[in-house]
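Student: Predicted coordinates and the sequence they were generated for:
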Amino acid sequence: MFKLGKIINRITVIMSLISYGGVLAIMVLNVADVLLLKTLSRPITGAYEITEVLLLCTVMASFAYAQSKKAHINVTLFIKHFPRIIKFMAYGLMGLLSTLTAVAVGYAAILQALSAISRGAQTNVLMIPLYPFYYIEALTMFVFALILLYDTVIAFAAIGSRKCEKIVISTWTG
């Protein structure tokens, strides 16, 4: 099971590269846009809409990476004081709910992509088709859901395993 975790972590490195690349592209684009506007009075055409679509991909890709690094906040103020079975059952159920939510968002992104294809939706200035960005969103949300599911299985396994318990509570504060 822990070997699967290593494979999932490798996949999240790809998600982090998408996120890092998006942030870098947004920064370079916006700095260049402002410089050209202020020095030559010639902004980059479509810079705002490029930023919009890059931001969508960047934010969604960061979710999977943050989850793999346990960077999301878990409010365990009360739950950590519960008896072992209740504690990890509740934590696992919340993980399952989070997983289902991520799957629903990924599915909605696919539906949005299909709608964008059928409508021929594109950006207003540069006429960039929108559907590829929705597919990237769906992919990143499904990877996020995979990581959440893995963490959920570990949480449920912590009910009977001290090794899994240590993994789960290692990210809890206090």
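Tutor: Great, that's in hand.
Student: CA only for contacts and neighbour counts going forward, please
Tutor: Noted.
Student: Would you quantify the distance from residue 32 to residue 25?
Tutor: Separation of residue 32 from residue 25 (C-alpha to C-alpha, to the nearest Å): 10 Å.
Student: same question but for residue 77, I mixed them up
Tutor: Distance from residue 77 to residue 25, by C-alpha to C-alpha: 39 Å.
Student: Looking at the two now, which is surrounded by more residues?
Tutor: residue 25 (17 against 10; other C-alpha atoms under 10 Å).
Student: Second structure for comparison follows:
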Amino acid sequence: MILNRLETSLLGLAAVLLLALMAVTGIDVIGRYLLNAPLSGAFEMTELLLGALVFTALPLVSRNGAHVEVDLVAGVLPRAVNRGLGVFAALVSAGVLCWFAWTLLMLMLGQIHDGARSVSMGVPLAPFAALGAAACLLSALFGLIRGFTHD
């Protein structure tokens, strides 16, 4: 199924981003404290990699239903009510995530128009906004699927 392949691709991308983040941090620490030569641009690389990692992981969390949930009264409500609340929560979450995606898409278009780049390394920022928008849309889709199919 295409969603399973997509999930596997996201897991792979998240693993690569996490390894890159660890490498940047490790090289910077070793360079800074042992060689007195910190990695140039390490702070900016960390920011960009961490943002990409968070957005890459967001659909995975939605797919697995691993978001934080508070269910103070779920144990005493009838099953049908709990199911209805789950569908309602999925719809609200999907709506908010779609709004985030729209906002990030508009940000990306503005960044493309302005040629926005990171300060010290000059990395284009629009691809990161595009990743965030795509991740929010995918999270909305995964959340809706889970909300309507999970009991």
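Tutor: Received it, and whenever you're ready, just let me know what you need. What you see is a predicted model, and the numbers here were worked out from it, not measured in a lab.
Student: and residue 164 of the first structure, how many neighbours does it have?
Tutor: Residue 164 of the first structure, neighbours per other C-alpha under 10 Å, totals 19.
Student: what helix or strand does it sit in?
Tutor: According to DSSP states H and E, residue 164 of the first structure maps onto helix 162-169.
Student: So for that helix, what gets flagged as buried?
Tutor: Residues 164, 165, 168 are the ones in helix 162-169 of the first structure that count as buried (16 or more other C-alpha atoms under 10 Å).
Student: ok, so what distance separates residue 113 of the first structure from residue 139 of the first structure?
Tutor: Applying C-alpha to C-alpha, the value for residue 113 of the first structure to residue 139 of the first structure is 12 Å.
Student: ok, back up a step: just the buried residues of helix 162-169 of the first structure now: which is nearest residue 65 of the first structure?
Tutor: Using C-alpha to C-alpha, residue 168 is the member of the buried residues of helix 162-169 of the first structure that lies nearest residue 65 of the first structure, at 17.2 Å.
Student: Residue in the second structure paired with residue 98 of the first structure?
Tutor: With TM-score structural alignment defining the correspondence, residue 98 of the first structure maps onto residue 93 in the second structure.
Student: Shouldn't its match be within a helix?
Tutor: Yes - when DSSP: H, G, I helix; E, B strand; the rest coil is applied, residue 93 of the second structure is found to be in a helix.
Student: Would you confirm that it contacts residue 140?
Tutor: Yes - between residue 93 of the second structure and residue 140 a contact is recorded at 6.9 Å, counting by C-alpha atoms under 8 Å.
Student: So which of those two has more stuff around it?
Tutor: Set residue 93 of the second structure next to residue 140 and count neighbours by other C-alpha under 10 Å: residue 140 wins out with 26 against 18.
Student: check contacts around whatever residue of the first structure lines up with residue 118 of the second structure.
Tutor: Residue 118 of the second structure maps onto residue 123 in the first structure, with residues paired by TM-score structural alignment. Counting by C-alpha atoms under 8 Å, 6 or more residues apart in numbering, residue 123 of the first structure touches 49, 129, 130.
Student: before we move on, which element is the residue nearest in space to the middle of the second structure in?
Tutor: The residue lying closest to the centre of the second structure (C-alpha atoms, centre = their mean) is residue 55, at 1.6 Å. Element membership of residue 55 of the second structure, judged by DSSP H and E, is helix 42-64.
Student: which helices and strands sit right next to that helix?
Tutor: helix 2-33, helix 126-149 (3 or more C-alpha pairs under 8 Å, 6 or more residues apart in numbering; DSSP states H and E).
Student: So for it, what gets flagged as buried?
Tutor: Along helix 42-64 of the second structure, these residues count as buried under the neighbour rule (16+ other C-alpha under 10 Å): 42, 44-46, 48-53, 55-60, 62-63.
Student: mean shift of that helix relative to the first structure?
Tutor: Here helix 42-64 of the second structure, set against the first structure after superposition, deviates by a mean of 1.1 Å using mean C-alpha distance after the TM-score superposition for the first structure.
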